[in-house]
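> 3D model of this:
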Amino acid sequence: MAIESSAAGLAAERATKADEIALEECIKQMEEETDVLLLHEQGDRNFHMTIARMTGNAVIVSMVEALWQQRDQSPMWRRLHDHIYRCNVVR
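Predicted structure coming up:
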């Protein structure tokens, strides 16, 4: 929470029109992924990484990347996503 909220605040202060467009594209991608029940949320990752890059702070970018890598390698997250995917496919 501390990393993402700090990154979001800093990114908001430095946002350009191009950044806003990039975030809109990420949101569009997330909506499309939700519509087709994709297991890998690349749009969500892109959204958070775009915000991190908008800060202009390499340490924040590195920390956000590390958090995503930890999540990807976590057996708990894999099981949770598998469960959510199976539940949504059955509907």
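> drop to CA atoms for contacts and neighbour counts, all remaining ones
Will do.
> The protein: helices as residue ranges?
For the chain, the helices defined by DSSP state H occupy 2-14, 17-35, 42-54, 58-72, 75-90.
> From Ile84, how far out is Thr34?
Computed as C-alpha to C-alpha, to the nearest Å, the Thr34 to Ile84 distance reads 12 Å.
> Here is the second sequence; please produce its structure so I can put it next to the first one:
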Amino acid sequence: MKSAYELAMERLAQSEPSTAPLSDEQKNRLADIDKVYAGKIAEREIFLKQSLAAAQAEQNYEEIEKVQRQLATERTRLEEEREAEKDRVRRS
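Prediction:
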């Protein structure tokens, strides 16, 4: 007789697609996606950190907070986009 844990793991395995090994082409595509998104993240950080420095120089605390929130939001959005694209490659 199987435990509840074993039954749950079997159901999970059935609902999840099997994780087949990645081909070399998929691995290369995943590496390219990481490079592209690392560049996008760096670009946004540079731009927003310049805005942050300008707001700090003016001691505009509302603008500082706004830019910090935007920086966190942009980073999270780009990381989510990267992971979604990588998932598409993994499924193909």
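> Any idea what the TM-score comes out to?
Here the superposed chains carry a TM-score of 0.42, computed using TM-score structural alignment, normalised by the length of structure 1; 45 aligned residues with a C-alpha RMSD of 2.1 Å.
> Most tightly packed of the helices of structure 1?
Highest mean neighbour count of those: helix 42-54, a mean of 19 (counted as mean count of other C-alpha atoms under 10 Å).
> Check which helices and strands that helix is in contact with.
Where contact means 3 or more C-alpha pairs under 8 Å, 6 or more residues apart in numbering; DSSP states H and E, helix 42-54 of structure 1 is packed against helix 2-14, helix 17-35, helix 58-72.
> How much space separates Arg82 of structure 2 from Arg11 of structure 2?
Counting by C-alpha to C-alpha - Arg82 of structure 2 and Arg11 of structure 2 are separated by 29 Å.
> So if I had to pick from those two, which one is more boxed in?
Shown here are Arg82 of structure 2 and Arg11; by other C-alpha atoms under 10 Å, Arg82 has more neighbours (17 against 11).
> Tell me who's in contact with the more buried one.
33-34, 37 (C-alpha atoms under 8 Å, 6 or more residues apart in numbering).
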